[in-house]
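Trainee: Quick one, what's the 3D model for this:
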Amino acid sequence: MHRLSLDGPWTLTAVAGPLPAELEGVEVPAIVPGCVHTDLRRAELIPDPFDGDNESLLAWIGRSDWAYERVFDAGDLGGDDRWDLVAEGLDTFATIWLNGHLVGHTQNQFRSYRFDVVPYLRPTDNHLRIVFSSPVVRAESLARVHGELPHVNHHPYNTVRKSASNFGWDWGIDVATSGIWKSIGLESWSGVRVTDVRPLVGIDGSTGLLDVHIGVEWDGVPTTAELDVELRGPEGDLCARATVVAEGEGVASARLLVDDVQRWWPRGYGEQPLYGVSVGLSGAAERWSGRVGFRTVELQTPADRAGTAFRIVVNGERIFVKGANWIPDHAFITEMDAERYRRRITDATDAHMNLLRVWGGGFYESDDFYDLCDERGVLVWQDFLFACAAYSEDDVMKVEVEAEAREAVTRLSPHPSLVVWNGNNENIVAFAEWPSWRPLLRGRPWGDHYYREVFPRIVAELDGTRPYSPGSPYSYDDYLSPNDAAHGTMHIWDVWNVLDYTEYTRHRPRFVSEFGFQGPPAWSTLTRVVHDEPLDPFGPQMLVHQKADQGNLKLERGMAGHLAAPTNIDDWHWATQLNQAMAIRFGIEYFRSLGEHLTGAIVWQLNDNWPVVSWAAVDFDEHRKPLWHALQHVYQPRLLVARGDAEGVTVSLSNDDPEPWAGAVTVVRATFAGEERARAEVPAEVGTRSHAELVVPEDVLREWDVAREMLVIDAPGFGRAIHHGAEVVDQVLDADPLEVSAHHSDDGWVVVVTARSLVRDVTLLVDRADPSLSVDTGLRTLLAGETAEFRVRGNAGDVASLTSPLVVRHANAFSAAASNVVRA
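Mentor: As a prediction, this is how the structure comes out:
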């Protein structure tokens, strides 16, 4: 087999649509892989789509038709019998012409395509032209022809097999793209070729089992072919080899055994040894290669007295999930590279996360994403790409969905990190409970066939080593609400939308697969794209970058009762970021206090796909928001949490650690100035990966002045928890509690802060000094006399900028007693 890449320079031409006059007939230099937006931007023919209100100004791009063209030489055509044009990803409605001959059509962004082009190919001067129809116009046309089905947001994205969030979401820009978004090229071959490889792992005692399933295709009448399979250990040593003979069309299989196999574990539970697998036709230089990790995985949903559990079990051990939902990390997905993926996965692992859920409105992600998760021990929950909508079950859609699912399951089968396939996001609960759905459906099919029949059948057939779940949320019984807290997985969105974040405690979930609270991106990220004068939460450009319904009103409402209302934009920005962190910290601390009743939490969301006010912990410009620091705290293996008020306080010890713990928990009631008022020591012990609780003695709580006093709780090996009996707004806090200095370090700066009295949630917004800076820690609460160091990486800034009150922030400013702002 020989490959000729057609990646690289192409030309782009507008074909039809509401085009600017200056673009008609203009050939634009293009780069493949890429998309129309990035090519036009690179040619300086459009402004930055992310800036200001350019989103609406550039909507014509998604309503236009575009042609990509390239001339290439194929060389000697006599060596092989077959020449295939192989397109790994076309976005989305493409018509392909080679030397004036129609090659084929495509209509699914999530599939690859292969076309035999021998009749049309010549040695030199081949002209390849791919015309992309407008995705927005096509989606709207299909909705009119077949009748619109329920969906969120404004475009009928559910009529087409294209990333849903590419049409805009409640955190995402509407930039419906077209283009050659993955590699394209020619493959020549004769006789037989390997089409795909599924290396499926199992374990029997200490022996690793590798069942390698190899798809083959023949050019002409099938005969026989010999295939060579190799397995190499984590150090590269040859572990096993097999030869298998493929006869006729279909799949050849080989089983390889590994004695004393090294098991692959999620991070925090063990190591991640990866074994290399390669497959090729005997005597051929070209080989398929991949990596596997030997592990078992189960999804257990047993009934118990509390309802229905949801447990991810790896190698027989239940995993407590500390995760985040993953959305596309760039609105123009072709701008992603391996290094950006590496930085995002690092954001997850630095925050002690062990699972990422690839949400159903995005993509089956890049191999770079799954490879990194394999290496880092980050579990992957993979949605099939159906989200918040009803989907047609007509014959055309069924064919596309089946082909797409088969390719995705096959491609991702080697990755040990992938542990759950999930049918959809919120479609089952929408059918059951969203009031607009069933009247609009009028009895029509809505996609359930895919979730209950197609996907489980394909997963079982192609990769029976992994579990399948019909949807999220889901209660694992057709006679229960799909979003019942007591059963299976739950999404919690009444908090944020209508309830105060303390109302997380009204739910008692078994597993939370979505919940979140909004906050703005870093100041530099926000002001890079929002230019309202003066800057205001409800300015026109600000609201372009706030996609949630009444989002900034919900931000204001969410602060009420917690923080005094800010009176200027600088304080608004810090207060809303802080409140986002406080809300999620409160929620996850509560979830972890539920002990074994709850087996995991997946926060919405890790990342952003453009500069926007959103639920993300890391913004588009890669700044870790205060929320990220909150997640780093609440996802640590050992967490100490206190809950309650002056009438009674319970201390929870959550131990997601392989070692048990026993010792004394010290509880001190003290003033904000540091004067001790009461003390107690309570013995406690907690088992391996377990949970324990104790009650604070009543004597400690007697006469607790919650406005001026706190509980300081220490447990060696767990660290410290500071429990407040009142919200920030109701405490008498010092408005100017810090002494601050800064000095150079090897990789940047060290900012030193010392507390004169209690100071809550000290955080450095270092991007306000310079957007290139980053800081190692945040949300540090200090007692009177304590000092903390913040390590700032980067060479920019100076002492004055790094110690500025706009950089060194804390929650004390939002105490009504300590500020000049009015209570929210």
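Trainee: switch to C-alpha atoms for all contacts and neighbour counts from now on
Mentor: Will do.
Trainee: now the helices: where do they sit in the stretch 351-500 of the chain?
Mentor: Read by DSSP state H, counting those that start in this stretch, the stretch 351-500 of the chain holds these helices, from start to end of the chain: 367-376, 395-412, 427-433, 437-441, 448-449, 455-462, 494-497.
Trainee: Just send these back as TSV, with mean neighbour count too.
Mentor: Converted to TSV, the helices of the stretch 351-500 of the chain look like this (neighbours: other Cα atoms under 10 Å):
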stretch	mean neighbour count
helix 367-376	20
helix 395-412	16
helix 427-433	21
helix 437-441	15
helix 448-449	16
helix 455-462	17
helix 494-497	18
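Trainee: In JSON lines, list those along with distance to Gly719.
Mentor: Formatted as JSON lines, those follow (distance: least, Cα to Cα, whole Å):
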{"stretch": "helix 367-376", "distance to Gly719": "26"}
{"stretch": "helix 395-412", "distance to Gly719": "40"}
{"stretch": "helix 427-433", "distance to Gly719": "40"}
{"stretch": "helix 437-441", "distance to Gly719": "49"}
{"stretch": "helix 448-449", "distance to Gly719": "48"}
{"stretch": "helix 455-462", "distance to Gly719": "44"}
{"stretch": "helix 494-497", "distance to Gly719": "29"}
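Trainee: one more, for comparison:
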Amino acid sequence: MLRTDLHAGWTVRAAGGPVPDEIAAERVRATVPGTVHTDLLDAELIPDPYLGENEAALVWFHRAAWLYETTLRAAPAAADERVDLVFEGLDTVATVSLDGAELGRTANMHRSYRFDVRDRLRDGGIPLAVRFDPAIEYAEELQKVIGERPRPYPHPFNAVRKMACSFGWDWGPDLQTAGIWKPVRLERWRVARLASVRPLATLDADGTGRLTLHVDVERSGLTEATDLTVEVTLGEQATSFTIKKDEISGMIEISVPNAPVWWPIGYGDQPLVDLSVRLKEDHYQTRIGFRAVTVDETPDEIGSAFTLHVNGRSIFVRGLNWIPEDHLLTRLTRDVYAAAIDRAVEAHTNLLRVWGGGIYENEDFYDLCDERGILVWQDFPLACAAYAEEEPLRSEILAEARENVARLTPHPSLALWNGGNENIWGHQDWDWKSKLGDLTWGAKYYYEDFPALLAELDPTRPYHPGSPSSPGHDPEVVHPNDDRYGTRHEWEAWNREDYTHHDTFLPRFCSEFGWQAPPTWSTLRESLAPEDFDQESPAFLRHQKAEDGNGKLNRGVARHMRVPEEFEAWHWATQLNQARATSYAIAHLRGHAPRTMGSILWQLNDCWPVTSWAVVDGAGRRKPAWYALRRSYAPRLLTFRGPELVAVNDTGTAWQATVRLRRAGFDGSLHASSEVTVDVPARSVAAVKLGEALTTPGDATREVLVADVGGLRATHLFAEDFDLRYDPAALTADISAAEGGYSITVTAASFARDIAVLADKVDPDAVVDDMLVDLLPGETHTFRVRTAWADPDGFLAPAVLRSANTLAAPAGA
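Mentor: Just a heads-up that it's a prediction; the model follows:
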């Protein structure tokens, strides 16, 4: 097969809608793959929508139409030759024309399109055009026909197969992109082509790897049908099978004794085996990994388990929710994906959940997860809304699901398919029923269509009907967010309650929870003007999408510490509170294994500069919460739970150690001490009850309980920060040059809590190795800052070298 990319020579211009005159008059060079937003940015015709209030200035984009044009030059087809024009992705409502004749119309960005153009080719240039009409108008018209369904936001995102968060979310911009967002090419072929290749790799209990390879072909129809030979190479093994002349599919099973076993990170290695499939001139190549994945949902005295098993071993999921890494998707490169996934790896994550309001991710994402041993939980892209089961949506949803399930089967990292995000919960709790009446809402997708499709295409992976849900139970009888079954989302903690509210439930698996904070200081500085550094400024609020987001931030801070009036101190307080909320929730979940066997924090990343639940902001900078996450997801964790010391050991070896315990004054005085032995088997949790001498303070405002073992430290305070008698000037620091940057050695004269070096305030590119360190009087800690910044003094400035103690200073200090 001859494949020719058609990425050069495109232009784009306005074709209708409320486009400003100065833009409507322009025809600009189009980058393909790309979007109109990125093309107009490159042409300097629109301001950056991520900055200031520019998002609001571009609302006219929502109802604009655009025309992409190029000239196709291709030799006429030979008598026995098929020629297809292939679009891997069109965003979203498009009309494709060649030489003035319409080839087809599309309304789904999640699938590809193929047009037979063999009879339309001729010598010379042929005009090729793609017109994009507003997705919002398509959705508005469609819901008039099939009925309007409930959703949490004004735009009818659930009536068109476009990335849901294209229309805005409680952390994302409302830009509504349009464009040829994936590759486009011409394919010339004869006799037959590989229409679909589905490698299903599993592992038997005896270590035998099994590959079941399914191949679907398309015949050209231009020659007499013949038997087809499919050649297969798996590692060093070469074999073949035949698809008979009256068939369009075939399969072969290949056994690999003593197969190399693919493991999640922390459990073993990630060997990948090359797979090659050839049919005449068409060639498919990928990598597979041998492993077995199941979910244990065995009923028990509590309800029923929800435990992921890989190769027979139970996995405590230390996960993160993943949203699109950039709202302007076509700017994402393999390097950007690698950096984002590596930040998850560095934080001891072993699973990423691809959330259902985004996209089926591209091959780079899954390839990188394969290589790094990061498990992938994949939502079908249906989120937070009722979805019609009528045409044309039904066919589109099933077509995109079929294509993407087949596409993703090679990836050993892909561990679980999930029907959608919060849709079952929404139907049960969000007053949909009165609005729906007799209208469908998506149940058939979750309970019938997706399971049937997976049984046909990918029976090797478990399926979950929705996050959250209680599988196997009528939602009217067992609530979909019941903590005794399946998966749970915990959003009372944040929306209405403090993060300590996590103590009131013990989920089998918590697939969403989190706490908000603004992005890092440098990211704010890059996206807002100095006069907008105010939590109530219009520009700052443009980058705070959550309902009453700042109110929830302030109420959350006020439960633990004073709420600063000065913006820079407020910024630090809210970031610190997010970090503490993250640590608290994860310690709770991990500390209750094996009843609880999964923690998926909302969320790893942001798609633009915004106040959100992400631990890494939209510029890829780590918030303090990322460091809290890394410590909380470490293979071994020490934490306090009431009068108990809890030791979590998620390694493959037993943990036996002596823990030193002290109840000390902030001034260093020792009030009580003890040593306890922790003896924690591999992949287990142990709790040790502590005596009253340790857990009962003499002065709750000036004492701390400290546990130390093997470089791990846990601290417990006996009162909230607003009552604690911190010394605001507890720290001194020295800085010296070091390889790649500087070493900052901090010494405490009094107890210092949550010490951090906010290095990005000095150098936007600086990265510090650690944050949120607690020191007793006389102790030191050295922070290492990776930076090329020439002047070291700024890293010791009061706004950079921060701690909880500094928030105890009088307002304005």
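Trainee: ok, back up a step: out of the helices of the stretch 351-500 of the first structure, flag the one nearest Trp171 of the first structure.
Mentor: Shortest distance between Trp171 of the first structure and the helices of the stretch 351-500 of the first structure, using Cα to Cα, is found for helix 494-497: 14.2 Å.
Trainee: quick one: the closest one aligns where in the second structure?
Mentor: Counting by TM-score structural alignment, helix 494-497 of the first structure falls onto residues 492-495 of the second structure.
Trainee: what about the closest residue to His101 of the first structure other than its chain neighbours, how many neighbours?
Mentor: Nearest non-adjacent residue to His101 of the first structure, counting by Cα to Cα, 6 or more residues apart in numbering: Tyr120, 6.8 Å away. Counted with other Cα atoms under 10 Å, residues neighbouring Tyr120 of the first structure total 15.
Trainee: Tyr120 of the first structure contacts Ile96, correct?
Mentor: No. Judged on Cα atoms under 8 Å, Tyr120 of the first structure makes no contact with Ile96 at a distance of 12.0 Å.
Trainee: so which of the helices of the stretch 351-500 of the first structure comes closest to Arg82 of the first structure?
Mentor: In terms of Cα to Cα, the element of these nearest to Arg82 of the first structure is helix 395-412, at 22.1 Å.
Trainee: how big is the offset of the closest one relative to the second structure?
Mentor: Comparison of helix 395-412 of the first structure with the second structure after fitting gives an average deviation of 0.8 Å (mean Cα distance after the TM-score superposition for the first structure).
Trainee: any idea how far the match of helix 494-497 of the first structure is from the chain center?
Mentor: Centre-to-centre, stretch 492-495 of the second structure and its host chain are 20 Å apart (Cα atoms, centre = their mean, to the nearest Å).
Trainee: which residues are in contact with it?
Mentor: Stretch 492-495 of the second structure has contacts (Cα atoms under 8 Å, 6 or more residues apart in numbering) with 499-502, 513-516, 552, 556.
Trainee: Which of those fall in helices?
Mentor: Taking DSSP state H, the ones among the contacts of stretch 492-495 of the second structure that sit in helices are 552, 556.
Trainee: and the contacts of stretch 492-495 of the second structure, which two are the farthest apart?
Mentor: Of all pairs drawn from the contacts of stretch 492-495 of the second structure, the widest gap by Cα to Cα lies between His502 and Lys552 and measures 16.5 Å.
Trainee: okay, how far is it across stretch 787-804 of the second structure, tip to tip?
Mentor: Stretch 787-804 of the second structure has an end-to-end distance of 25 Å (criterion: Cα to Cα, to the nearest Å).
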